[in-house]
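Undergrad: Provided below are the primary sequence and the corresponding predicted coordinates.
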Amino acid sequence: MSSEKLFCPEFVYEICVGLTVYDFVFKDLSLSMVSKQYSMGLSEHYKPVHEDEMGVPAEDILRFMSEQKNPQFEAHDKANFFVHYRLKFDGLKGKRKLKGIFFGNALTGDKTKKYSAEKVVKNFKAFTFALRAGTVDRAPPGWTIKSENKDDLMQLGELVNKEVSIDDLI
């Protein structure tokens, strides 16, 4: 088997963009610092993901949320609900299975690049409208991705549970 890295799966990329938005809103870090954290983390396991591939869609999502009139949920809640939805559900296909019975797992990677900044922004907007309409589930109260079993999340668990110092991001 080749040791060549694969592209990041689309749902993992979208989770990391959602976490970039969440961390920017919730923590006292700049968007570029948070983007760099997740792009470096993804690049350890997959083909390199540039910092702008995290920051640009996160900025577009933040702009979209700031333009909403009378939002039903806070920005950090929407980002957290999006992360939960992308982790637990595979769109219209139903619940996501991270581990396969016979072959690999959902976090293995893709041979072709399936994610894009435009697509994640579009998916976030669609999720937000579905959330407002009540057609998608919200995350349980108090849920964060860090509350998931790190072993079940495999390399994604390593990334989200990794404590990054400001020195690493400068």
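TA: It's in.
Undergrad: going forward, measure contacts between C-alpha atoms and count neighbours the same way
TA: Fine.
Undergrad: In three-state terms, how would the closest residue to residue 26 other than its chain neighbours be classified?
TA: Spatial nearest neighbour of residue 26, chain neighbours left out: residue 76 (6.6 Å); criterion: CA to CA, 6 or more residues apart in numbering. Assigned by DSSP: H, G, I helix; E, B strand; the rest coil, the conformation of residue 76 is helix.
Undergrad: Just give the number of residues close to residue 118.
TA: Counted with other CA atoms under 10 Å, the neighbours of residue 118 add up to 12.
Undergrad: need the strands for this protein, in chain order.
TA: In the chain, no strands are found when defined by DSSP state E.
Undergrad: contacting residues around stretch 78-90?
TA: Here stretch 78-90 makes contact (CA atoms under 8 Å, 6 or more residues apart in numbering) with 11-12, 14-16, 18-19, 21-22, 95-97, 124, 127-128, 136-139, 144-145.
Undergrad: With stretch 126-143 instead?
TA: Contacts of stretch 126-143 from elsewhere in the structure, counted by CA under 8 Å, 6+ apart, are 72, 78, 80, 81, 82, 84, 85.
Undergrad: Try it again at 6 Å.
TA: Residues outside stretch 126-143 that contact it (CA atoms under 6 Å, 6 or more residues apart in numbering) are 81, 84.
Undergrad: try it against this one:
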Amino acid sequence: MSEKLFCPEFIYDICIGLTVKDFLVKQLSLDMVSKNYADAISNYYKNVEEVEIASPSEEILRFISERKNPMFEAHELAMNYVFWKFKYDGRSERKIKGIFKNSLKGDKERQYNSNKSVKNFKAYSFSLRSGHFEKAPAGWDIAKEEDLQELGEIVKKEPSIDDFI
């Protein structure tokens, strides 16, 4: 069996965005949601600890709660961020699978970190507010996207009560 690679940064950021959204719309604790995504990532990539998801998610939730005159509801902002991270690599369109590269493959070295993810979310929030990025279409859900492979399994994993006993 081959050695697992590190989770790609955009998948880590997507999971943080989904953790924020799920915490806001589902009746689950942040720890439960964080553990769910950490376990899901760890099935396909090198181990990601629950705190690596929970800590930036909590910081983002704090940031969202301190906004003045928000243009979007908190869960909408999180979903728009997930859309942007999935569809775009910076300002250019993200190519999940190309001729020579598969973005879902993983990285040999760890590229993601929680501080960078929080900064990315804040920067996206301000850019979206000023109209620099497009928002997710109404009703968009990453789980309904095609050809997600590992990412599909990660985003579709629902927390089980057995995971928390």
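TA: Structure's in. What do you need? This is a predicted model, so every value here is computed, not measured.
Undergrad: Please work out the TM-score for the two chains.
TA: The TM-score (TM-score structural alignment, normalised by the length of structure 2) is 0.97; 165 aligned residues with a CA RMSD of 1.0 Å.
Undergrad: returning to that earlier point: among the contacts of stretch 78-90 of structure 1, name the ones in helices.
TA: Among those, the residues falling in helices (DSSP state H) are 11, 12, 14, 15, 16, 18, 19, 21, 22, 124, 127, 128.
Undergrad: The last one matches what in structure 2?
TA: In structure 2, residue 128 of structure 1 lines up with residue 125, judged by TM-score structural alignment.
Undergrad: circling back: can I assume the residue nearest to residue 26 of structure 1 is in contact with residue 22?
TA: Yes: using CA atoms under 6 Å, residue 76 of structure 1 is in contact with residue 22, at 5.1 Å.
Undergrad: who has more neighbours, those two?
TA: residue 22 (23 against 18).
Undergrad: show me what contacts that one?
TA: Contacts of residue 22 of structure 1 (CA under 6 Å, 6+ apart): 76, 79.
Undergrad: ok, back up a step: roughly how far apart are the residue nearest to residue 26 of structure 1 and residue 104 of structure 1?
TA: Distance, residue 76 of structure 1 to residue 104 of structure 1, by CA to CA, to the nearest Å: 33 Å.
Undergrad: Please pull up the equivalent of residue 100 of structure 1 in structure 2.
TA: That one, residue 100 of structure 1, aligns with residue 98 by TM-score structural alignment.
Undergrad: related to what we said a few turns ago, could you export the ones in helices among the contacts of stretch 78-90 of structure 1 as a markdown table, including distance to residue 33 of structure 1?
TA: What follows is those, written out as a markdown table (distance: CA to CA, whole Å):
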| residue | distance to residue 33 of structure 1 |
| --- | --- |
| 11 | 22 |
| 12 | 19 |
| 14 | 18 |
| 15 | 17 |
| 16 | 13 |
| 18 | 15 |
| 19 | 13 |
| 21 | 12 |
| 22 | 13 |
| 124 | 22 |
| 127 | 26 |
| 128 | 25 |
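Undergrad: Would you write a ChimeraX line that selects the buried entries of those residues?
TA: In ChimeraX syntax, the buried subset of these is picked out as below (16 or more other CA atoms under 10 Å):
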select :11,12,14,15,16,18,19,21,22,124,127,128
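Undergrad: Tell me the one of the ones in helices among the contacts of stretch 78-90 of structure 1 nearest residue 32 of structure 1?
TA: Residue 32 of structure 1 lies nearest to residue 21 out of these, by CA to CA, at 10.9 Å.
Undergrad: so what's the closest one closest to, chain neighbours aside?
TA: residue 58 (5.5 Å).
Undergrad: How about residue 29 of structure 2?
TA: In space, and not counting its chain neighbours, residue 29 of structure 2 is closest to residue 23: 6.5 Å by CA to CA, 6+ apart.
Undergrad: so how far is residue 69 of structure 2 from the residue nearest to residue 24 of structure 2 when sequence neighbours are not counted?
TA: Once flanking residues are discounted, residue 24 of structure 2 sits nearest to residue 75: 6.2 Å by CA to CA, 6+ apart. In this view, residue 75 of structure 2 and residue 69 of structure 2 are 15 Å apart by CA to CA.
Undergrad: Show me what residue 134 of structure 2 aligns to in structure 1.
TA: In structure 1, residue 134 of structure 2 lines up with residue 137, judged by TM-score structural alignment.
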